[in-house]
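[1] curious how this folds, go ahead:
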Amino acid sequence: MKTDKRVVHMTTVHHPYDPRIYHKQCKSLQNAGFDVTLVARRDPKQNEEDKTIPHIKLKTYKSRLKRMIFGTYSAYRKAKTLKADVYTIHDPELLPVAWALKNKNNVVIYDVHEDYVTSILQKDYLNQTAKQLIAVGYKTMEKFFTKHMGISLAEKYYQDTYPEGVTILNYPTVNETFIEHERIGEVENSVLYTGNVSYVRGALQHGRLPQIDPTLTVHFIGKCPSELAEEMGVEAGNHRGQLKIEGIDSFVEKEDIEKKYLERNWLAGIALFPPTEHYMKKELTKFFEYMNAGLPIVCSNFPVWKAFVEKHKCGIAVDPTDNEAIKAAFDYLKGQPEEARRMGENGKKAVQEELNWQTQEQKMVHWYSALMNVESYERSIK
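    Sure, this is the predicted structure:
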């Protein structure tokens, strides 16, 4: 299907080649025949020769305040000239921009990546009163600006907050190379963490894993602030050489992460997060990516996570504060290699048959197509 309908995706916060925005949503809509353009910040470190989506570049600001003022205004000016049929924003700070772009001849969509209210309430650098005030202010602003927007949701539980939202879940694209790859031979005493590294994503828990099990080497591939990498090294103590961090202060592309999965015969993919309201409710994207690559998962025993790995028989859930339980999980995988292989295969099968982007891609394309019937869309939101 080829159409003259133009779709513009906009972000001032995310990397221009963010997996959900660029590799999934933009590419899927382009493959479906839409004219797709990305408005996002410039990244001078990236090689754009193999990029297929037109990218209108925004200036990168180190100051968050400058980005929110000047970056959003620049995004508005550039996006307005494109006269798109659909504008999709990916950041809360672009809500006023989307509102200003909305007219009777187009559609605007807010793609919700995170539970932002919970995220605000978890900010350690704010006192309780400030957090409450900012959260209330954000909810009020969001309610006003999204009144005439379509809302897409990256996570199931976001529908508790946005019952009218459409779930476009962040499942992985099935990788044909992963399908053909088999976990054969001796498994290494190496575990893998992929994606951004942060405190709330268990950076310090993961950093101390070589102290818990001195035989383990822990590999991280994803953006990690250099200051945090130093703290992780302190947690590892005399074993800090067993922490391998790729992506210090720099974004790691999806293609590079996927190559990493095939580099070794990994013992497991890890997600030992501390308990926070947001992550305790969420099915992590990295779960699906570990499963896609055929890796067993070792994760925190939050009820949602424990139920997930038990349902798909793809890993072990443990108390992230219990060092003995964590070591026992790794010992089990090392001592039962056939069971570990079965866990990986179970996860891979679940992704291939059910938990994959192709199922969400069809839903997204049909939804965008329906929303472009502007008259019926306007009637649906009155």
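
[2] contacts, neighbours, all on C-alpha from now
    Noted.

[3] do you know how far the residue nearest the centre of the chain is from residue 36?
    Geometric centre of the chain, nearest residue: residue 285, 5.8 Å, by Cα atoms, centre = their mean. Between residue 285 and residue 36 the distance is 25 Å, computed by Cα to Cα, to the nearest Å.

[4] what sits closest to residue 215 if chain neighbours are left out?
    Among residues not flanking residue 215 along the chain, residue 189 sits closest, at 6.4 Å (Cα to Cα, 6 or more residues apart in numbering).

[5] that neighbour contacts residue 267, correct?
    Yes: between residue 189 and residue 267 there is a contact under Cα atoms under 8 Å: 6.0 Å.

[6] between these two, which has more neighbouring residues?
    residue 267 (27 against 19; other Cα atoms under 10 Å).

[7] residues touching the more buried one, list them.
    Contacts for residue 267 were tallied using Cα atoms under 8 Å, 6 or more residues apart in numbering; they are 187-191, 295-296, 330, 333-334.

[8] from these, which land in helices?
    Of those, the ones assigned to helices by DSSP state H are 330, 333-334.

[9] show me which of the residues you listed is closest to residue 360.
    residue 333 (32.4 Å; Cα to Cα).

[10] surely that closest one and residue 344 touch.
    No: counting by Cα under 8 Å, residue 333 does not reach residue 344; the two are 11.0 Å apart.

[11] which of the two has more residues huddled nearby?
    Applying other Cα under 10 Å to residue 333 and residue 344 shows that residue 344 carries more neighbours, namely 27 against 22.

[12] Proceed likewise with the subsequent sequence, for comparison:
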Amino acid sequence: MRVCVGTIVHHPEDARITHRQIRSLLDAGHEVTFIAPFTHCNVTPSPEIRAIDVPRAVGLHRRKAVRAARSALRRGAKDADLILIHDIELLLALPRRRPPAVWDVHEDTAAALPTKTYLPEPLKNALPPVIRGMEARAERRMHLILAEDSYRERFAHDHPVVPNLTYVPDSPPQPPGDNRLVYIGQLAQARGAIEMIELARRLRPHGIRLDLIGPADADVRPLLRDAQREGVLDWFGYVPNKHALRMAEGALAGLSLLRDLPNFRNSTPTKVIEYMSRGVPVITTPLTRAASLVGRVDAGTIVPFGDVESVVANVAQAVLRLRDNAERRGAMGARGYFEALHHHHWPTIAGEFVAQLERWADTPGSPRARRNDTVVPV
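    Coordinates of the predicted model:
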């Protein structure tokens, strides 16, 4: 099977796209053409794929990227058995003559609008019905896979769920240490960036440092640079997922301080599973799914929502309690690792993901005619 995979929004080293899905397709013997912003992200494509470079869609500047993607998808679709896209923007760039197409729905785009600081308020109010209309049109014309079970309620029909699992080491990682916190992911105000900067200042006198691993929204970059110059934290910027997870090993705790916003409420933050997979205790705000996962196996601490000061105070208290109790944090890390290994290991669902794409590639036609799609186990 020849698969054309496309994104203009995500990094070419995105963990879900490249290190899980494309890796699984290649391991199964399939050929992959990957349309992605390689030059923009300073990434050298793997020799295992056929790469097509496009501009990246950033902020309000997306027209050029969509136009380039339209041309790239025409090229990629010529000899493909299936197209797999990862951005809602690419719904506007699909060629009319094409093989069966699949949209991997990563997020609730309409619910995420309040977190997009680059969007003017009138656009935030006007876009939700437009986005819902695009989703409904896509459901009628192509296949969908969903990253979260909760996304089902947005659509009229059933679609396979391919959750954001991770690769879990075969043997337990080193136990948690006592002087370093870690955060992996996009740094944004809605994701607790301000809280983490203040937390780093609060914990510096206690000899605890904070490692922030991930790209940052434009409005928080100056704050991060100032904090790094002060020596209160280390901000590494974007790091490929497999290397970021190695960096997390041995940390006292992993942070997930998402705010109480619609886009986050019914999602399981992937970083929570990733921390657990590396034996790192989790400190998370009480989003339903994150709190349920962490609380059910006692793999970390749940702190309440609140303003910046109250969140920082609660997290600092939780961190110091963990620092002073090596046995407790070691047990939390071990329980999290066991849970991740047995219930959140990507290879356990990779085969069914590939098999689902193979079925769609072999049976072109309207997805509405096949309403009982296979659901990948969560």
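
[13] quick one on the thing from earlier: tell me the contacts of the residue mapped onto the residue nearest to residue 215 of the first structure from the second structure?
    Residue 189 of the first structure maps onto residue 179 in the second structure when the alignment is built from TM-score structural alignment. Residues counted as contacts of residue 179 of the second structure (Cα under 8 Å, 6+ apart) are 207-209, 251-252, 323.

[14] ok, back up a step: map the residue nearest to the centre of the first structure onto the second structure.
    Aligned partner of residue 285 of the first structure by TM-score structural alignment: residue 270.

[15] look up how far residue 40 of the second structure lies from its match.
    Counting by Cα to Cα - residue 270 of the second structure and residue 40 of the second structure are separated by 25 Å.

[16] for residue 119 of the second structure, same thing?
    Distance from residue 119 of the second structure to residue 40 of the second structure, by Cα to Cα: 22 Å.

[17] can you check residue 220 of the second structure too?
    21 Å.

[18] then residue 336 of the second structure?
    Distance, residue 336 of the second structure to residue 40 of the second structure, using Cα to Cα: 36 Å.

[19] those two: which has the busier surroundings?
    More neighbours surround residue 336 than the other of residue 336 of the second structure and residue 40, with 28 against 14 (other Cα under 10 Å).

[20] now do the contacts for the more buried one.
    Here residue 336 of the second structure is in contact with 276-277, 279-281, 294, 297-299 (Cα under 8 Å, 6+ apart).

[21] ok, now residue 167 of the second structure?
    Applying Cα under 8 Å, 6+ apart, one finds that residue 167 of the second structure lies in contact with 277, 345-347.

[22] the second structure: matching residues for stretch 146-157 of the first structure?
    Counting by TM-score structural alignment, stretch 146-157 of the first structure pairs with residues 139-150 of the second structure.

[23] what does stretch 311-319 of the first structure give?
    Using TM-score structural alignment, the residues of the second structure aligned to stretch 311-319 of the first structure are 296-304.

[24] and the end-to-end length of that stretch?
    17 Å.

[25] how about it: buried residues?
    By 16 or more other Cα atoms under 10 Å, the buried positions in stretch 296-304 of the second structure come out as 298-303.

[26] just curious, which of the ones in helices among the contacts of residue 267 of the first structure is nearest to residue 273 of the first structure?
    Closest approach between these and residue 273 of the first structure, by Cα to Cα: residue 330, at 16.3 Å.

[27] quick revisit: I figured the match of residue 285 of the first structure hits residue 148, correct?
    No: between residue 270 of the second structure and residue 148 there is no contact under Cα under 8 Å: 10.7 Å.

[28] which neighbours do those two share?
    Here residue 270 of the second structure and residue 148 have residue 164 as joint contacts, going by Cα under 8 Å, 6+ apart.

[29] mind checking how far stretch 224-238 of the first structure is from the chain centre?
    Here stretch 224-238 of the first structure is found 23 Å from its chain centre; the criterion is Cα atoms, centre = their mean, to the nearest Å.

[30] again with stretch 231-240 of the second structure
    Here the centre of mass of C-alpha atoms in stretch 231-240 of the second structure, compared against the chain's by Cα atoms, centre = their mean, lies 18 Å away.

[31] same thing with stretch 283-293 of the first structure?
    Offset of stretch 283-293 of the first structure from its chain centre (Cα atoms, centre = their mean): 10 Å.

[32] buried stuff in it?
    For stretch 283-293 of the first structure, burial by neighbour count (16+ other Cα under 10 Å) applies to 283, 286-293.

[33] what's the closest of the residues you listed to residue 40 of the first structure?
    Among those, and counting by Cα to Cα, the member closest to residue 40 of the first structure is residue 286, at 23.9 Å.

[34] spatially nearest residue to that closest one, not counting backbone neighbours?
    In space, residue 286 of the first structure is closest to residue 194, 7.0 Å off (Cα to Cα, 6+ apart).

[35] what sits against the one you found?
    220-222, 257, 286.

[36] for those residues, which single residue is the most surrounded?
    Among the contacts of residue 194 of the first structure, the one with the most neighbours (other Cα under 10 Å) is residue 220, at 25 neighbours.

[37] helix/strand/coil for the counterpart of that residue in the second structure?
    Residue correspondence to the second structure (TM-score structural alignment): residue 220 of the first structure is matched to residue 212. Recorded secondary structure, residue 212 of the second structure: strand (DSSP: H, G, I helix; E, B strand; the rest coil).

[38] so residue 212 of the second structure is in contact with residue 180, correct?
    No: counting by Cα under 8 Å, residue 180 is not a contact partner of residue 212 of the second structure; they are 10.7 Å apart.

[39] returning to what we had before: go through the match of stretch 146-157 of the first structure and flag the buried ones.
    Of all the residues in stretch 139-150 of the second structure, those buried under the rule 16+ other Cα under 10 Å are 139, 142-149.

[40] chain center to it, what's the gap?
    Its chain's average C-alpha position is 17 Å from that of stretch 139-150 of the second structure, according to Cα atoms, centre = their mean.

[41] ok, now stretch 69-81 of the first structure?
    Distance of stretch 69-81 of the first structure from the chain centroid (Cα atoms, centre = their mean) equals 25 Å.

[42] likewise stretch 292-305 of the first structure?
    16 Å.

[43] and for stretch 135-149 of the first structure?
    23 Å.

[44] could you do stretch 358-373 of the first structure as well?
    In terms of Cα atoms, centre = their mean, the centre of stretch 358-373 of the first structure is found 20 Å from the chain centre.

[45] who touches that stretch?
    Contacts to stretch 358-373 of the first structure, defined as Cα under 8 Å, 6+ apart, come from residues 24-25, 28-29, 32, 85-86, 106-107, 168-169, 171, 173-174, 377.
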